[in-house]
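J.: Sequence plus predicted model, see below.
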Amino acid sequence: MKAIHADTKELLFSLTEASSVAFSQPLQLAEYVVLFVPAGKGVFHADFTTFTFSGPVLLFATPFQLLRLETKEEVPFSLLRFHGDFYCIEHHRAEVACNGLLFNNIYQQPFVQLSSAEARDFSQLIAQLQAEFKQPEPSGIVLKAYLQLLLAKSSAIKLKTLAAGQDGPPADEQMEQFRQLLDQHYLTLHKPADYAELLAVSPNHFTKKCNRYFGKSPSRLIQDRLVLEAKKQLHLTRKSVKEIAHALRFDDEFYFSRFFKKHTGVSPQTFRRRTGISIVADLSMQ
């Protein structure tokens, strides 16, 4: 069940029933991804981040992340894929605050744990989406409404678990300070030792705490923060690749392109072509 872009032939929105076998080998998808796993457990790999999951759970991924599911036995799930041209999460930020929460967040694990009651609600939503797709002419408006409801409910549950301190380790003031420092200085400070010095701790101690708290090394977080900003500018602006490279303080666009491809598997041009340029880019120019 899928909708195809009339002009570019890119996938716009799809809903399929699949299992962990389909994700047993690393793969990249050009769309935003939501996996609804009613039951079962395993390990979810998204780029270089890994974490264990146990259903019922929702798993999230952004375009061109390298994804893999590792399970001891076959785990079925519903797979939602949507293109930014079908539903722009940045444009709908006011209605559904999922950008930076469910997607495009380098600090948090991309999942939402569900209660039995919440899982039943999502099962019903999936069933309603399936029913609409089976119509002779599925309504894009109805499909978007169901997708928006699914994302809104997911965001609400995620925020609730974060507020209750149930999602991840207890808050660490020093690591939260590192998060703020990284968001402020990622363009100019590219070495873990730079941040260790700002935090007045040894580099070794800093690395250990960061790995425990975020599940990533400081080097990985620094790289991820730069890649995240590059993706934002490619998707949310009409700046040229050369202009983006300059804005991100790269010496030239060729070095930037090599850096981007090394960390995403695709060139900046391919990423922009496959994910599209958001409506937000044109609205910001008005």
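T.: Right, received. Where do you want to start? Numbering: from 1, shown residues only.

J.: Only C-alpha atoms from now on, for both contacts and neighbour counts.
T.: Will do.

J.: can you tell me the distance between the two ends of stretch 127-139?
T.: End-to-end span of stretch 127-139 (CA to CA, to the nearest Å): 15 Å.

J.: can you tell me which residues contact Ser78?
T.: 15-18, 35-37, 126 (CA atoms under 8 Å, 6 or more residues apart in numbering).

J.: again, only this time at 7 Å
T.: For Ser78, the contact set (CA atoms under 7 Å, 6 or more residues apart in numbering) comprises 15-18, 35-37.

J.: Could you find the closest non-adjacent residue to Ser219?
T.: Among residues not flanking Ser219 along the chain, Pro192 sits closest, at 6.1 Å (CA to CA, 6 or more residues apart in numbering).

J.: Against Leu199, how distant is the one you found?
T.: As judged by CA to CA, Pro192 and Leu199 stand 11 Å apart.

J.: same deal with Leu79?
T.: 42 Å.

J.: do the same with Phe271
T.: The gap separating Phe271 from Leu199 is 35 Å, by CA to CA.

J.: quick one: which of those two has more around it?
T.: Between Phe271 and Leu199, counting by other CA atoms under 10 Å, Phe271 is the more crowded of the two (21 against 16).

J.: Can you tell me the element the more buried one falls in?
T.: Per DSSP states H and E: Phe271 is located in helix 268-275.

J.: buried residues in the helix or strand that that helix is followed by?
T.: Remark: after helix 268-275, the chain's next helix or strand is helix 279-283, criterion DSSP H and E. If you call a residue buried by 16 or more other CA atoms under 10 Å, then helix 279-283 has these buried ones: 279-281.

J.: Also stretch 97-106?
T.: Buried residues in stretch 97-106 (16+ other CA under 10 Å): 97-99, 101-106.

J.: which residues of the protein fall in helices?
T.: Using DSSP state H, the helices of the chain run over 116-133, 140-163, 173-185, 192-198, 203-214, 218-236, 241-247, 253-264, 268-275, 279-283.

J.: Would you mind putting the ones you listed into TSV with distance to Ala3 alongside?
T.: Below are the helices of the chain laid out as TSV (distance: least, CA to CA, whole Å):
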stretch	distance to Ala3
helix 116-133	9
helix 140-163	9
helix 173-185	37
helix 192-198	44
helix 203-214	36
helix 218-236	21
helix 241-247	30
helix 253-264	26
helix 268-275	15
helix 279-283	19
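
J.: looking at these, which is buried most?
T.: helix 218-236 (a mean of 19; mean count of other CA atoms under 10 Å).

J.: Please enumerate residues in contact with that one?
T.: Helix 218-236 is contacted by residues 104, 106, 186, 190-192, 207, 210, 244, 260, 272, 276-278, 280-281 when judged by CA under 7 Å, 6+ apart.

J.: Please state the offset of that helix from the chain centre?
T.: 12 Å (CA atoms, centre = their mean, to the nearest Å).

J.: ok, structure two:
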Amino acid sequence: MSKEHWKNKIQIVDDFESDTASLSVNSMGVYFKFIEENKVIVHFKPLNEVFDTTIFNSNHGVLLNFERELIDEDDIEYALDVMFLFNKYPELEIKDAKEVVLLRQIINLIKDEFYSELASYIMLKTLLKVLLLHLIRSQKDDFLKQDLHQKRVFQFLELMEANFLNETNTHFYAEEIGMSTKRLNQILKEKLNLTAKQIIQQRQITEAKRRLIKSEISTKELAFDLGFSSMSSFSRFFKQYVGVSPSGFKKQH
């Protein structure tokens, strides 16, 4: 995949300023503020949120913004761990010298690849995954201690992945899991800061983007494949989230 096709999926900014824009409403952000040789503070920006501008009191940091689809293309457990990390830990302090050195090395590899004339999307995506998995591993104890609510989140995401093309009603998933829609949304908001409907809609957008880029499907066919009653309702939905129409997005890619 040429750089022209993926340059809007990931963004790296050195000497970050607070008015640097996110990629889109579907983007996630992580800001590394290196305080000293053996200390780094990591700030996370979940989907549909913004960074607290008070964290940018110095410009000695590195910002990574990336589209959600970069994690959605992998296995569901990894995607859930990333979303859980971003929503549970708005700020993470790492003071182990070896950990800080390793983080610097991974970030430098990402930067080297990103700025290279021969930059590879697959390489960047892989390095980003290494970085995120490293941050997840630093909180390993919390992820290993799965409470009942976290297991419910796994259940919902697994059901959604298998059924989102045909089922977009929250009631279906709540009934399959064995709870009320209100309770399901409470659990999802607690763990992922999103409702079931929002998660399903984000998954629809990711799937729509993937098909528009990788296949010759028409907008009308895609609309009905994703469960929309008309092409116009799908186009309005897509433009609301992405900022351009499905046909406009396809032309861009």
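T.: Noted; the coordinates are in hand. Just so we're clear, the structure is a prediction, and the values are computed from it rather than from any experiment.

J.: now for the residue nearest to Ser219 of structure 1: what does it line up with in structure 2?
T.: Aligned counterpart of Pro192 of structure 1 in structure 2: Thr170 (TM-score structural alignment).

J.: ok, now how distant is its match from Leu133 of structure 2?
T.: Note on Thr170 of structure 2: its distance to Leu133 of structure 2, by CA to CA, is 30 Å.

J.: just Asp147 of structure 2 next, same as before
T.: Asp147 of structure 2 is 21 Å from Leu133 of structure 2, by CA to CA.

J.: do the same with His171 of structure 2
T.: His171 of structure 2 is 33 Å from Leu133 of structure 2, by CA to CA.

J.: Structure 1: which residue goes with Gly227 of structure 2?
T.: Using TM-score structural alignment, Gly227 of structure 2 sits opposite Arg249 in structure 1.

J.: residue contacts, that match?
T.: Contact partners of Arg249 of structure 1, counting by CA under 7 Å, 6+ apart, are Leu187.

J.: what about the aligned residue in structure 1 for Val50 of structure 2, how many residues close to it?
T.: Matched by TM-score structural alignment, Val50 of structure 2 corresponds to Arg68 in structure 1. Applying other CA under 10 Å, we find 21 residues neighbouring Arg68 of structure 1.

J.: Surely Arg68 of structure 1 touches Gln28?
T.: No - if you go by CA atoms under 7 Å, Arg68 of structure 1 and Gln28 don't touch, sitting 9.1 Å apart.

J.: Who are the contact partners of Leu283 of structure 1?
T.: By CA under 7 Å, 6+ apart, the contact set of Leu283 of structure 1 is empty.

J.: Now which residue in structure 2 aligns to it?
T.: Matched to structure 2 by TM-score structural alignment, Leu283 of structure 1 sits unpaired.

J.: Over in structure 2, tell me which residue corresponds to Gln177 of structure 1.
T.: Superposed on structure 2 with TM-score structural alignment, Gln177 of structure 1 falls opposite Gln155.

J.: Nearest residue to that match in space, please, no chain neighbours.
T.: Setting aside the residues directly before and after it, Gln155 of structure 2 is nearest to Ile177 in space (CA to CA, 6+ apart), at 7.1 Å.

J.: And for Asp81 of structure 2, nearest residue in space, chain neighbours not counted?
T.: Spatial nearest neighbour of Asp81 of structure 2, excluding adjacent residues (CA to CA, 6+ apart): Ile136 at 7.1 Å.

J.: Just want to check the distance between the one you found and Glu175 of structure 2.
T.: Ile136 of structure 2 is 31 Å from Glu175 of structure 2, where distance means CA to CA.

J.: Also Leu165 of structure 2?
T.: With CA to CA as the criterion, Leu165 of structure 2 and Glu175 of structure 2 are 18 Å apart.

J.: And for Asn193 of structure 2?
T.: Going from Asn193 of structure 2 to Glu175 of structure 2 by CA to CA gives 21 Å.

J.: How about Gln204 of structure 2?
T.: For Gln204 of structure 2, the distance to Glu175 of structure 2 equals 21 Å [CA to CA].

J.: go on, Ile107 of structure 2?
T.: With CA to CA as the criterion, Ile107 of structure 2 and Glu175 of structure 2 are 43 Å apart.

J.: Just give me the neighbour total for Leu64 of structure 2.
T.: 21.

J.: Look up the closest residue to it, ignoring the ones flanking it.
T.: Distances taken as CA to CA, 6+ apart put Ile12 closest to Leu64 of structure 2, at 4.8 Å, once the chain neighbours are dropped.

J.: The one you found contacts Phe66, correct?
T.: No - using CA under 7 Å, Ile12 of structure 2 is not in contact with Phe66, being 8.8 Å away.

J.: Show me which of those two is the more surrounded one.
T.: Phe66 (22 against 18).

J.: contacting residues around that one?
T.: Applying CA under 7 Å, 6+ apart to Phe66 of structure 2 gives the contacts 9-11, 23, 27-29.

J.: Give me the subset of those residues that lies in strands.
T.: Members of these lying in strands (criterion: DSSP state E): 10-11, 27-29.

J.: separation between Tyr146 of structure 1 and Leu80 of structure 1?
T.: In this view, Tyr146 of structure 1 and Leu80 of structure 1 are 12 Å apart by CA to CA.

J.: can you check His190 of structure 1 too?
T.: When His190 of structure 1 is compared with Leu80 of structure 1 (using CA to CA), they lie 35 Å apart.

J.: Over to Lys232 of structure 1?
T.: According to CA to CA, Lys232 of structure 1 stands 22 Å off from Leu80 of structure 1.

J.: same check, this time on Phe178 of structure 1
T.: Using CA to CA, we find Phe178 of structure 1 at a distance of 34 Å from Leu80 of structure 1.

J.: Please apply the same query to Lys208 of structure 1.
T.: Going from Lys208 of structure 1 to Leu80 of structure 1 by CA to CA gives 36 Å.

J.: Kindly report the same for Leu67 of structure 1.
T.: Leu67 of structure 1 is 14 Å from Leu80 of structure 1, by CA to CA.

J.: Thanks a lot, see you next time.
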